[in-house]
Every structure is written in C-alpha cells, then in structure tokens.
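A.B. asks: with the input below, show me the fold.
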Amino acid sequence: MLADPRSHGLWECTAPAAPATVALSGQVTTRVAIVGAGYTGLSAALHLASAGVEAVVLDGAEVGFGGSGRNVGLVNAGMWVMPDDLPGTLGEPHGERLLSLLGNAPAEVFDLIDRHAIACEAERTGTLHCADDEKGRRELGERARQWQARGVAVRVLDGAETCRMTGSVAYRAALLDPRAGTIQPLAYARGLAAAAIAAGARVFTRSPVTGCMQSGARYQLDLPGGQVLADQVIVASNAYGTGPWAALAQELTPLPYFNCATPPLPDAVRRTILSGRQGAWDTRRILRSFRMDQAGRLVFGSIGALSGAGLGVHREWARRSVARMFPQVGPVRFESEWFGTIGMTADNLPRFHRLAPGIVTICGYNGRGIAPGTVFGRVLADVARGVIDDAALPLPVTDVQAPGFRRARQIFYETGACLAHAAGERVKTRR
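C.D. replies: You can find the predicted model right below:
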C-alpha cells in the first residue's frame, strides 16, 4: 500500500479492491465526522449510516492503512487481562460490562460479515492459545476456569491433542476458544468501508485532518483540500493518530509486530498444520503467532519491526522457527513480509476519552483490534446518537495521560525482540 511492500504484505496482495474513494475537496457538512478508516471508524460509520445519521469518514492515507490492515487476523474474545481481574481494574459495573461486550465481540464481527456479505476469508473455527512450558499451561488452565465460571465453553487441550491440532510438538497444552476465529484483516476493513458507503456514509481517503476548532455550534475540521463542519466528532485513529489528536498516539506505547507468509503449501503439508483452521499464538513473553490463509500459506509472526537491523534478524528467526516447529514444511521461504504498530496501555486495557464536548474516542487495543474495534465503533456510534450516556458505557471516562518512560519502553520492546530473535531457535525445541 502506498508503494511499500512491507506495510501490508500478503493482505494487500490477496484482498479484494477497496471501494472507490477520493480526497476531500471543498466544504462538507455532516452530523458526525469520524477520523480514521480502520475497524473502529468504519464500524461507527456503518452503524450511524444504518440508523439514518449522516457520517463522514476521513483518513490521511487509505482504508485499513493502520493496524486494521496489518495484523495477523485473529478475531479474539476478551483482552490479555484475566477475566477475573477486569472488575478489580476497572471497578463495577465497567469490568463485567467490558467482559460481556468483548466476550460476545467475535459473534458481532462474524454477524456483520454475514449480513453484508464481506469477502474476507472468515473462519469461525476458534483460536488456540498455546503453552510452551509448565507456567504457560497453568496460566491457560486458570484462564479457562475463569471463562468457564461465566458459562463460556472454552477448554484446555493436553499435549497430544495440541500437537494434533497445531501440527507441532512445540507446545504442552492449548486453550481452545470456540467463540473466536480468523479473517483476512485488510479485506474485512475494505468490506466494512463498502458496507458503510452502501448505507449512506461518505468516506474520504488521502484526507488528513490538520486542525480542529469550534465554529459556532459545530466543529470545523481543516484538511489540505477543504473543511468538514460537524456537530460531533469521533476520533478513531488509535496508534496511528496525527494532527490535532496526536496526543492520543503519545498515550500509547508503540509495540512493533511483524508477519511473514510462505507460498501456498502442498495439500499434504497444509493438512498437517492447523487442520481445524484455527489461528494460534502462544504464552511466550515474546510471543509467536501462526495461522493459515485460505490458499494454504502459513503466516508466522512475532514482536519486532522489519526495518533497519531488525529486518534480517526477525526474518531469519522466523525462518528458523518455522523450520523447527513445522519440519514437514521442508525448506522455508517467505513470499511476503510486513509489519505494523500495536498501541499498548499500562494495564493492557482500552481507554474512553471525552476530548471536548461532542468529541469522543476509544483507543489502546493492545493487539486485540478486530473484535474490540468493531464493537467499540458501535458503542461510539451509540454515544454520538445519544442512545447511551456515560453511565451506560463499558469503560470509565478518563483523561488522556502519557505513560512514563514511553520512549524507553519502545526501545526496550524492539531491542529485546532483536536480541531474543538473534539467539532464538538455535537450540532444540523442548516440550
């Protein structure tokens, strides 16, 4: 995308074309202006337009340019935080509300896909959270217990069943979550955009917002080609935010994440790896994720940026890892590689902010953008429509606060990943 083969990699090569959009020119008036054409902004636009509310989406680049078009494509339920910890962290009633919202979020994603016939390689077969050591196995057992206490049919697989379902002897156990699944993430973003446009929303790309000021009872958003006058504004830029709300990106610690994809594997080989079509990731501190796309490519990723010194280090680590975990693949080569940025918060939970009267945002998805972004877009649409007020939100209203030592944390993440990957997978994998 934008002539950069490492921005969106495989997803750019295999996604259906984006709906036709243009840069904004002149002056446009709307009820709600939405800044950012990722999952959150497009979901908000779709829900607003479907309810008969005027909505205009503005993006400085293209539909799905940020994390929405770069991630691995796991549609997960919940967040990284253990279910029982959410009420303690957020307090009542927000903790249980957020658990319920995000627990049901994958179903909402797949319902939108079905309802709007979005071609995005949707696989609603669950995900596998894999334990590579005893500590990880215990963690998965406790996570399963807490979800099961809430009536969720997750289950822990033993080593033999994990090996059978993943196709690798690398793991001792896995947590199977049937609520979850996988999609082609850029195709989903483009499909949401097409659905929003069909419902009546207007989407402008290559239209960065450079300023925002009050103009009478409305807000005036300034762009290189004109202005948008809006009664309300939804900021949905998350870790890729610039312009008047750049402070939102500064609130998040950026975590780089990359993916590499093999060519389509022979049928006999692809049947041995994730035969149930689940997506997977593990409990390692510097985690690994892996999945198959519809054509049988193995997509393998981890923390790190494919730039500078990290390019060779991470690529070679991924090649060694695939060879070690899946020897049936044979000589490993990648036909595409790409990376992006995850926005991390100090407690691994998202934030809801009122930036000004009539300007709202939710940000900080911590690597769980697909399902949360979709349902939070609906929540923000409901806020803009006046359907819900602050008392009914799944998150408390908080002020924007930059994390301490943000730059140091960013350097630590990337340097730590480079060092770990430079030495990783040079010894025999043990169960």
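
A.B. asks: okay, CA-based contacts and neighbour counts for the rest of this
C.D. replies: Will do.

A.B. asks: who's in contact with residue 235?
C.D. replies: 34-36, 41, 245, 359-362 (C-alpha atoms under 8 Å, 6 or more residues apart in numbering).

A.B. asks: from residue 289, how far out is it?
C.D. replies: 29 Å (C-alpha to C-alpha, to the nearest Å).

A.B. asks: can you check residue 157 too?
C.D. replies: Residue 157 is 18 Å from residue 289, by C-alpha to C-alpha.

A.B. asks: again with residue 330
C.D. replies: Residue 330 sits 19 Å away from residue 289, going by C-alpha to C-alpha.

A.B. asks: which of the two has more residues huddled nearby?
C.D. replies: Comparing residue 330 with residue 289 by other C-alpha atoms under 10 Å, the one with more neighbours is residue 289, at 21 against 10.

A.B. asks: ok, the closest residue to residue 287 other than its chain neighbours - contacts?
C.D. replies: Leaving aside its sequence neighbours, residue 287 sits nearest to residue 302 (C-alpha to C-alpha, 6 or more residues apart in numbering; 5.8 Å). Residue 302 sits next to 257-259, 286-289 when contact means C-alpha under 8 Å, 6+ apart.

A.B. asks: which one (most neighbours) among the residues you listed?
C.D. replies: residue 259 (31 neighbours).

A.B. asks: another for comparison:
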Amino acid sequence: MITDPRSHGLWARTAPPAPDTTPLRGEATADVAVVGAGYTGLSAALHLAQGGAQVVVLEGETVGFGGSGRNVGLVNAGLWVKPDLVPAALGTERGERLLALLGAAPRRVFDLVARHGIACEAEGAGTLHCAVGRKGLADLADRARQWQDRGAPVRLLDADEATRLTGTRAYAGALLDERAGTIQPLAYARGLARAAIDAGAVVHTGSPVVGVTETGPRWHLATPEGGVTADWVIVATNAYTRAPWPEIRAEIAHLPYFNIATAPLGDNLRGTILPGRQGAWDTKPVLTSFRLDAAGRLVIGSVGALRGTGAAIHRAWARRTMRALFPQAADVPFEAEWYGRIGMTADALPRFHRLARNVVGFSGYNGRGIAPGTAFGAVLADLVAGRITEADLPLPVTDPAPIGFRAVREIAYEVGAQAVHLAEARGPASG
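C.D. replies: Down below sits the predicted model:
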C-alpha cells in the first residue's frame, strides 16, 4: 500500500485498486524472472505470458511504485531529443527503427488499454508542445518538420490556434501530436499488472532482489524471504534501481519532477482550459506541464522536489503559474501534490544492456516512460522468446557507463529548479 501522500498523490487516490499480490515466500522457478513492476517489466511479463512462458515478476515495493506511478501521464511519441538526432547518434538503420517503434508506441498503449479493459482515463486526443516566444516556436517548427518528413501526424499551430486549444494566450504557438494522449499513469500500471496476471504471470510485491547467482545454465534471484530460479532475467528498474545492479544507477542522473493538482474545476471553467483534453508542456528548459484528469482537476508540474525548501518554493510557483496561465482558475484550491525522479542519461537517449548471459534490460527513459516502456517491454519479450535477435533491436547493445559528475548533476537539478522558480517570482510569471 502507498501511504506517503507525496509519493503518488492524486494518482493513488483515484486509481482502481491494484491486483492482489504477496511477497515471495519460499523458492519458485520460471522461464523468465522480471525485476520491476513498472511499465517495462509488466509489458514484458504480459507479452511473455501470452506466448506461454512461465513468468515471475519481483517488485521491491508495490505495482507502479517508481516513475510509472508518479509521472504526469502524457503518452507521448518519440523521445525528448529531436528525431534527426537519433539516427545521427545510432546510425541510420537503428535510429530510424527506434523512431518508428516509439512513434507507434502510443497506439500500442491505447490498444492494450482497450484490449484488456484497463480503467485508466485514457484520452487519445493528442498532446500540445507549447512554444514560449519566438525561439520556442522556431524550435517546434524544426521538430515538426523532422517528424513530418517521416510521415507523422504532427502539426504546427499558430498563436491563435494554440490559445484555442490550451485556453491561455501565453504561447506563440504549439506542436499538436495526434499520435499521443493522456492516461492515469498509476491506474495504467495496475491494469497492466492485472492483465499480466490474467495471462498467467505471477507478480510478487514487497520482494526486492537482494542477490543474483549464476547456477549452471540458470540464474537464482534471492529475495528476503525466498528466491526465483530462471533461465532469463529482465531488469526493468530504471531510475529506481537498487542492488544488485549498481551499474544501472551509476549511468543515470536523477531529475526530480513534481505535480500539484487542483480540486475539480466547475463546469463553467472546464470548457475554458484544454477544451480538447490534450496534455501539454512548454519549451522552457525548466518546463511547465499541465493537463486535466477525468474529474476535471488541473494537474500542473515542473522540475523540482517537494521536500525541504523546495516544497514551499514549488507550491508558490504553481499558484503563480496558475494565475498567469489561467486567471479564471487562479483561486481554485490545490488538493494533492507528489513528486518522483526521472532517470536521465548523458545524451538523453535510452540504453539497452546485456548485463550478463541472459540478463537484459532497457534503462534511461529521460522523462518518456509510458509509451517507450510499454514498447520496450514487448521488445524484451520478443528477444527472450527468440522471436528477434539482438541485431533486430532498436538500440545497440552497450555496457553501462557511469555518467560524469552524477552527484553534482543531481544537486544542480534540484537546487537549480528552486532557483529558477524563485527567480520567476521576481518578475511576471510565464507559462
């Protein structure tokens, strides 16, 4: 059970209950042991179990405890980096393969939601990347062109169109991505877990992996009260990785991100803010995101942690930003707040690792976890099941490499976000 109101906030309050799970007690065997019950691990477990594999999922906390249960809920296509940078970094063949996979990933999410009847407030109306000033608009125009060159249904909106779809005049334009949408993220994770269990997977929560031993051709994963012996191990822990794979933690820096939700807006306000139900964020380096949930609550977020001095600073920023973007809702009370961490790699690209023989995983989602995590989980299932080889993967096989000055980066992210939000308090708030 999630008891800290700042860990999952609104999502814990409004998600359907998680499926019944228990800690692993005693020894078990499986074809595949999956470590982590977030989007990647649960998608892998679901697709493997549907193919007839015996799957055991080991989760140290609860289903969706990490980033899968704390994020904004934007089901975005692609990556944070612009499309043309991906083949430049990975090579044309693999880079375009990754872009095709992740461009179609939101549709995969919405198809799974429909197929398994997952109650997660799914909205497929698209997302809006909002331009702050002329520089932001030029950046979005370049991004739009790169996606359009690949046939993607994205469209650059002018200021008037952006105002109509967001409900604020703060932006010089916006990029509408019709592939994308929003979900209730913790509800989606819980729904994936239920679907995986229904397909035959076994999910154990409260079962952190405390040791891994190679036993002949198989692996033994020890937990505090038991263990699993399996042919394959999928490591799907990303920013919430603990032992026994410290090399994954070492290659990503933690970027804190918070969300604050209002009480449900009245009927007179709902039609004036995001009337098309898109989720949105802007082009500022320390960005602002905003979306509505199914009950009409406005969820506003940014980089930062709601702890120490950051709690008061970021709350005040959220109120000022509400007043600047949506003055008609400036006095609507806040009723929930929460935060978590994003795993950032040095180049903002995800990684695929073969950590040992038959031990594999993706990590480094860089703030794009919902659709990529779902898609990468299915890719891992195909790899483990032998339907594809490593040559078919959307990323090259790489060894984890520690990110430079990781501790300094993490302090800079947290303290820097406070500084930016304080600086905005001295001048007009902007979206």
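
A.B. asks: among the contacts of residue 302 of the first structure, which two are most distant?
C.D. replies: Checked with C-alpha to C-alpha, the contacts of residue 302 of the first structure reach their widest spread between 259 and 286, with 13.8 Å between them.

A.B. asks: buried sites along the longest helix belonging to the second structure?
C.D. replies: Criterion DSSP state H: the longest helix present in the second structure is helix 406-425. Buried positions in helix 406-425 of the second structure, judged by neighbour count with 16 or more other C-alpha atoms under 10 Å: 406, 409-410, 413-414, 416-418, 421-422, 425.

A.B. asks: if we can go back for a sec, compare the contacts of residue 235 of the first structure with the second structure and list the overlap.
C.D. replies: Retained in the second structure (both residues aligned by TM-score structural alignment, their matches' C-alpha atoms under 8 Å) from the contacts of residue 235 of the first structure: 34-36, 41, 359-362.

A.B. asks: give me the element residue 83 of the first structure is part of.
C.D. replies: For residue 83 of the first structure, there is no enclosing helix or strand under DSSP states H and E.

A.B. asks: from residue 338 of the second structure, how far off is residue 4 of the second structure?
C.D. replies: 9 Å.

A.B. asks: more neighbours, the two?
C.D. replies: Set residue 4 of the second structure next to residue 338 and count neighbours by other C-alpha under 10 Å: residue 338 wins out with 24 against 10.

A.B. asks: am I right that the more buried one is in a helix?
C.D. replies: No: secondary structure of residue 338 of the second structure (DSSP: H, G, I helix; E, B strand; the rest coil): strand, not part of a helix.

A.B. asks: next, count neighbours for the closest residue to it other than its chain neighbours.
C.D. replies: Closest residue in space to residue 338 of the second structure, ignoring its immediate chain neighbours: residue 6 at 3.9 Å, by C-alpha to C-alpha, 6+ apart. Counted with other C-alpha under 10 Å, residues neighbouring residue 6 of the second structure total 21.

A.B. asks: same question, residue 213 of the first structure
C.D. replies: 12.

A.B. asks: how big is the offset of the helix or strand harbouring it relative to the second structure?
C.D. replies: Using DSSP H and E, the element containing residue 213 of the first structure is strand 211-215. Strand 211-215 of the first structure, aligned to the second structure and superposed, deviates on average by 0.5 Å (mean C-alpha distance after the TM-score superposition for the first structure).

A.B. asks: what segments of the stretch 101-250 of the second structure are strands?
C.D. replies: With strands called from DSSP state E, counting those that start in this stretch, the stretch 101-250 of the second structure shows them at 127-131, 154-157, 173-177, 181-182, 202-204, 211-215, 218-223, 226-235.

A.B. asks: those strands into JSON lines, with extra columns for distance to residue 394 of the second structure?
C.D. replies: Below are the strands of the stretch 101-250 of the second structure laid out as JSON lines (distance: least, C-alpha to C-alpha, whole Å):
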{"stretch": "strand 127-131", "distance to residue 394 of the second structure": "24"}
{"stretch": "strand 154-157", "distance to residue 394 of the second structure": "23"}
{"stretch": "strand 173-177", "distance to residue 394 of the second structure": "22"}
{"stretch": "strand 181-182", "distance to residue 394 of the second structure": "23"}
{"stretch": "strand 202-204", "distance to residue 394 of the second structure": "27"}
{"stretch": "strand 211-215", "distance to residue 394 of the second structure": "27"}
{"stretch": "strand 218-223", "distance to residue 394 of the second structure": "26"}
{"stretch": "strand 226-235", "distance to residue 394 of the second structure": "17"}
